[in-house]
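Visitor: Please work out how this folds:
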Amino acid sequence: MENIWYPFKHDPKEAYQAHFHKILATSKAVQIIHQYKDYGCKIGAMVHMTPIYARSTEIRDVQAAYYADLFHVRMYLDPYLKGEFPTEFIDELKKHDCMFNYYDGDLENIQNNQIDVLGVDYYFPIRVKARESEFDKSAFHPEYYYETWVMPERKFNSDRGWEIYEEAIIDIGMRIKNDYGNIPWFVSENGIGIEGENRFRNKYGRIDDDYRIEFLKEHLKNTLRVKEMGSNCFGYLVWSFVDNLSARNAFKNRYGLLELDLETYERRPKKSLYWFKQITDAGEIE
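Guide: You can find the predicted model right below:
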């Protein structure tokens, strides 16, 4: 839907049709895999479950957060985990003339084939406020109902501009527990991208990425904490093991525990890799 992604156009009707097909395709994959349940086969999906926070408790801000959550979170979680799209979501698509098309049996397929496990990609929260300016896009976008809000006292990654809010892991886990049947879930992506990591290279040639260690430590602590609170979380994966290619920014921002030299293709451990090995070997975070 965003014109920053290939094919670089803003067409909400086509975008929501693609979203629907992704959810339908997942349900068909679940249907196939569940034939082998007796063999222990399970199937899941990964989502960018970004928590939505309202600027204030004022009713217009809360309403803005409601709609942001409807389009960014419930659009996927409800069909994946409850087998149906939110009624309000369908009403909004019809209202704005971007309702997806479907065949007889498609919605029943989604209803009858829900995933067994959920992967959550989390990097930053979304904070919103009620619109204070006129919506100026020519076609519908969820921002019709809200504007993004930057919390002044936030922690943030200055290279990406993203807020750092590790406590969101708690909110994610408790929502899965309380609203979605406490399905087994895991953190499928979590990490911090930094541009120009050469500035953190020590005299021995290693990148001392203490900022990454701090980021991962705090998010992992909250993952363990929400598990102790009864949320059915069973794992945590770092994004990423090695510096990787981004669809938008190539190798501009580095996420890896392992450095990739683009000229020699050499892989070199960063400080964070040694730290991560230490805590996994010990089975605890200091």
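
Visitor: When you work out contacts or count neighbours from here on, use the C-alpha atoms and nothing else.
Guide: Fine.

Visitor: Is residue 213 in contact with residue 274, as I believe?
Guide: No: between residue 213 and residue 274 there is no contact, the gap being 9.9 Å when judged by CA atoms under 8 Å.

Visitor: And these two? Which one has more around it.
Guide: Per other CA atoms under 10 Å, whichever of residue 213 and residue 274 has more neighbours is residue 213, with 19 against 13.

Visitor: which non-adjacent residue is nearest that one?
Guide: Counting by CA to CA, 6 or more residues apart in numbering, residue 272 is the residue found nearest to residue 213 once chain neighbours are left out, at 5.5 Å.

Visitor: could you list every residue that touches the one you found?
Guide: 208, 209, 210, 212, 213, 257 (CA atoms under 8 Å, 6 or more residues apart in numbering).

Visitor: how near is the third one to residue 274?
Guide: The span separating residue 210 from residue 274 equals 11 Å under the rule CA to CA, to the nearest Å.

Visitor: ranges for the strands of the stretch 51-200 of the chain?
Guide: With DSSP state E, counting those that start in this stretch, the ranges of strands along the stretch 51-200 of the chain come out as 52-54, 117-121, 126-129, 147-148, 155-157, 162-164, 185-189, 194-195.

Visitor: Give me the contacts around stretch 77-88.
Guide: 23, 27, 70, 74-76, 107, 110-115, 180.

Visitor: One more pass at 6 Å, please.
Guide: Residues outside stretch 77-88 that contact it (CA atoms under 6 Å, 6 or more residues apart in numbering): 110, 111, 114, 115.

Visitor: Going by distance to residue 142, which of those residues wins?
Guide: When the contacts of stretch 77-88 are ranked by distance to residue 142 (CA to CA), residue 110 comes first, at 23.7 Å.

Visitor: gap between residue 267 and residue 206?
Guide: Residue 267 is 11 Å from residue 206, where distance means CA to CA.

Visitor: need the next SSE after the lengthiest helix in the chain, C-terminal direction.
Guide: Using DSSP state H to define each element, the chain has its longest helix at helix 12-33. Proceeding N to C from helix 12-33, the next assigned helix or strand is strand 44-47, under DSSP states H and E.

Visitor: what about residue 251, how many neighbours?
Guide: Quick note: residue 251 (other CA under 10 Å) scores 16 neighbours.

Visitor: For the spatially closest residue to residue 55 that is not a sequence neighbour, which residues are in contact?
Guide: Residue nearest to residue 55 in three dimensions, not counting chain neighbours: residue 129, with 5.3 Å by CA to CA, 6+ apart. Counting by CA under 6 Å, 6+ apart, residue 129 makes contact with 54, 55, 61, 64, 146, 147, 149.

Visitor: rewinding a little: residue 12: which of the contacts of stretch 77-88 is nearest?
Guide: Proximity of the contacts of stretch 77-88 to residue 12 (CA to CA) peaks at residue 110, which lies at 21.7 Å.

Visitor: To check against the first, give me the structure of this:
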Amino acid sequence: VVHALPTKYPYDPSNPGDVRAAELEDIIHNKFILDATYLGRYSQKTMEGVNHILSVNGGKLDLREEDFEMLEAAKDLNDFLGINYYMSDWMREFDGESEITHNSTGAKGGSKYQLKGVGRREFDVDVPRTDWDWMIYPQGLYDQMMRVKNDYPNYKKIYVTENGLGYKDEFVDGTVKDDARIDYVKKHLEIISDAITAGVNVKGYFIWSLMDVFSWSNGYEKRYGLFYVDFETQERYPKKSAYWYKKLAETQIIE
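Guide: Next up is the predicted model:
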């Protein structure tokens, strides 16, 4: 099974409202699926948060006995957990209506995310972010993997199934000098190494992506590839990161 698991933090850890917002956002994106996958049930704390969100928004959840029978039967059958990780989020308490503005053009600062009964994402934090307002925070991957190890010890093993940097690549003289992408991947691999040292059973890493591809939410402008694609001619050109990653794969040494 593969889950996208963005880590959530309170904007102000000393503010109980921010802590609560981070907990509720974490339930929506992470605990609700991890509990079902590995516990075969929902923890009391998870269900308390889910029921709060439903009550505030006038929703309901149809949970049936046979659903939990299947979850219980399946909880130890996963061969591995695949984690797609690109970013973390910082949450503030929020009392208002839901509003989400997706930054699909790469205009930094164009994102807005606030959920009624949950909280609001704070983008102005002391953390690097992409033009698409995705927070670059490798520590979040470490924290997420440690959470899996500690809270779901029947996970068996982990693969990082997606990780990479979406960027407005500048194609100059037949290539892209994408040092920012190299730095992004390097720091995430270093944090994965730290997690392995801490006892997490990580068995592999898959970069996103081999070449630039079409994005359903960003079209052709946001590029992730190790290879630059001219979408008019379909020609492929190795970026600086392609040579760096090739050497890394051959030597397994992070430089």
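
Visitor: Fetch the TM-score of the aligned pair.
Guide: Superposed pair, TM-score by TM-score structural alignment, normalised by the length of structure 2: 0.84. Supporting alignment: 233 aligned residues with a CA RMSD of 1.9 Å.

Visitor: returning to what we had before: can you select the buried ones from the contacts of residue 129 of structure 1 in PyMOL?
Guide: Typed into PyMOL, the line below selects the buried ones among the contacts of residue 129 of structure 1, using 16 or more other CA atoms under 10 Å:
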select buried, resi 54+55+61+64+146+147
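
Visitor: State the helix or strand in which residue 224 of structure 1 lies.
Guide: Residue 224 of structure 1 belongs to helix 210-228, assigned by DSSP H and E.

Visitor: Would you pull up how far that helix lies from the middle of the chain?
Guide: 16 Å (CA atoms, centre = their mean, to the nearest Å).

Visitor: Run through the neighbouring helices and strands of that helix.
Guide: In terms of contacts (3 or more CA pairs under 6 Å, 6 or more residues apart in numbering; DSSP states H and E), helix 210-228 of structure 1 is packed against no helix or strand at all.

Visitor: Relative to structure 2, which residues correspond to that helix?
Guide: Aligned using TM-score structural alignment, helix 210-228 of structure 1 spans residues 179-197 in structure 2.

Visitor: And the helices in the stretch 1-150 of structure 2?
Guide: For the stretch 1-150 of structure 2, the helices defined by DSSP state H, counting those that start in this stretch cover 16-26, 32-34, 44-57, 65-74, 139-151.

Visitor: Make TSV out of those and add distance to residue 101 of structure 2.
Guide: Formatted as TSV, the helices of the stretch 1-150 of structure 2 follow (distance: least, CA to CA, whole Å):
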stretch	distance to residue 101 of structure 2
helix 16-26	17
helix 32-34	24
helix 44-57	19
helix 65-74	34
helix 139-151	23
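
Visitor: Of all those helices, which one comes closest to residue 98 of structure 2?
Guide: Short answer: helix 44-57, nearest of the helices of the stretch 1-150 of structure 2 by CA to CA, at 9.5 Å.

Visitor: Quick check: buried residues in the closest one?
Guide: 46, 49, 50, 53.

Visitor: Chain neighbours aside, what residue packs nearest to the last one?
Guide: The reference is to residue 53 of structure 2. Using CA to CA, 6+ apart, the closest residue to residue 53 of structure 2 is residue 117 (5.6 Å).

Visitor: Which position in structure 1 pairs with the one you found?
Guide: Checking with TM-score structural alignment, residue 117 of structure 2 has residue 144 as its match.

Visitor: and the buried residues of helix 44-57 of structure 2 as TSV, adding distance to residue 95 of structure 2?
Guide: Supplementary listing: the buried residues of helix 44-57 of structure 2 in TSV, determined by distance: CA to CA, whole Å:
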residue	distance to residue 95 of structure 2
46	21
49	16
50	17
53	12
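
Visitor: now the residue most central in space within structure 1: how far from residue 31 of structure 1?
Guide: Most central in structure 1 under CA atoms, centre = their mean is residue 48, positioned 2.2 Å from the mean C-alpha point. Residue 48 of structure 1 is 23 Å from residue 31 of structure 1, where distance means CA to CA.

Visitor: cool, and residue 269 of structure 1?
Guide: Applying CA to CA to residue 269 of structure 1 and residue 31 of structure 1 gives a distance of 42 Å.

Visitor: same deal with residue 81 of structure 1?
Guide: Using CA to CA, we find residue 81 of structure 1 at a distance of 14 Å from residue 31 of structure 1.

Visitor: Which one of the two is surrounded by more residues?
Guide: Per other CA under 10 Å, whichever of residue 81 of structure 1 and residue 31 has more neighbours is residue 81, with 24 against 18.

Visitor: That one -> structure 2?
Guide: Aligned counterpart of residue 81 of structure 1 in structure 2: residue 38 (TM-score structural alignment).

Visitor: coming back round to it: residue in structure 2 matching the residue nearest to residue 213 of structure 1?
Guide: Match for residue 272 of structure 1 (TM-score structural alignment): residue 241.

Visitor: and its match, that one's in a helix?
Guide: Yes: the assignment for residue 241 of structure 2 is a helix, going by DSSP: H, G, I helix; E, B strand; the rest coil.

Visitor: Pull the contacting residues for the aligned residue in structure 1 for residue 149 of structure 2.
Guide: Under the alignment (TM-score structural alignment), residue 149 of structure 2 pairs with residue 177 in structure 1. For residue 177 of structure 1, the contact set (CA under 6 Å, 6+ apart) comprises residue 231.

Visitor: Residue 177 of structure 1 and residue 49 of structure 1: what is the separation?
Guide: Counting by CA to CA, the gap from residue 177 of structure 1 to residue 49 of structure 1 is 14 Å.

Visitor: Then residue 63 of structure 1?
Guide: Where residue 49 of structure 1 is concerned, residue 63 of structure 1 sits at a distance of 19 Å (CA to CA).

Visitor: what about residue 151 of structure 2, how many residues close to it?
Guide: 14.

Visitor: The one 4 residues further on too?
Guide: With neighbours defined by other CA under 10 Å, the count for residue 155 of structure 2 comes to 22.

Visitor: now swap in residue 28 of structure 2 and tell me
Guide: By other CA under 10 Å, the residues close to residue 28 of structure 2 number 15.

Visitor: per the alignment, it corresponds to what in structure 1?
Guide: In structure 1, the residue matched to residue 28 of structure 2 (TM-score structural alignment) is residue 71.

Visitor: Could you report the distance from the closest residue to its match other than its chain neighbours to residue 49 of structure 1?
Guide: Residue nearest to residue 71 of structure 1 in three dimensions, not counting chain neighbours: residue 142, with 6.5 Å by CA to CA, 6+ apart. To residue 49 of structure 1, residue 142 of structure 1 is 16 Å away according to CA to CA.
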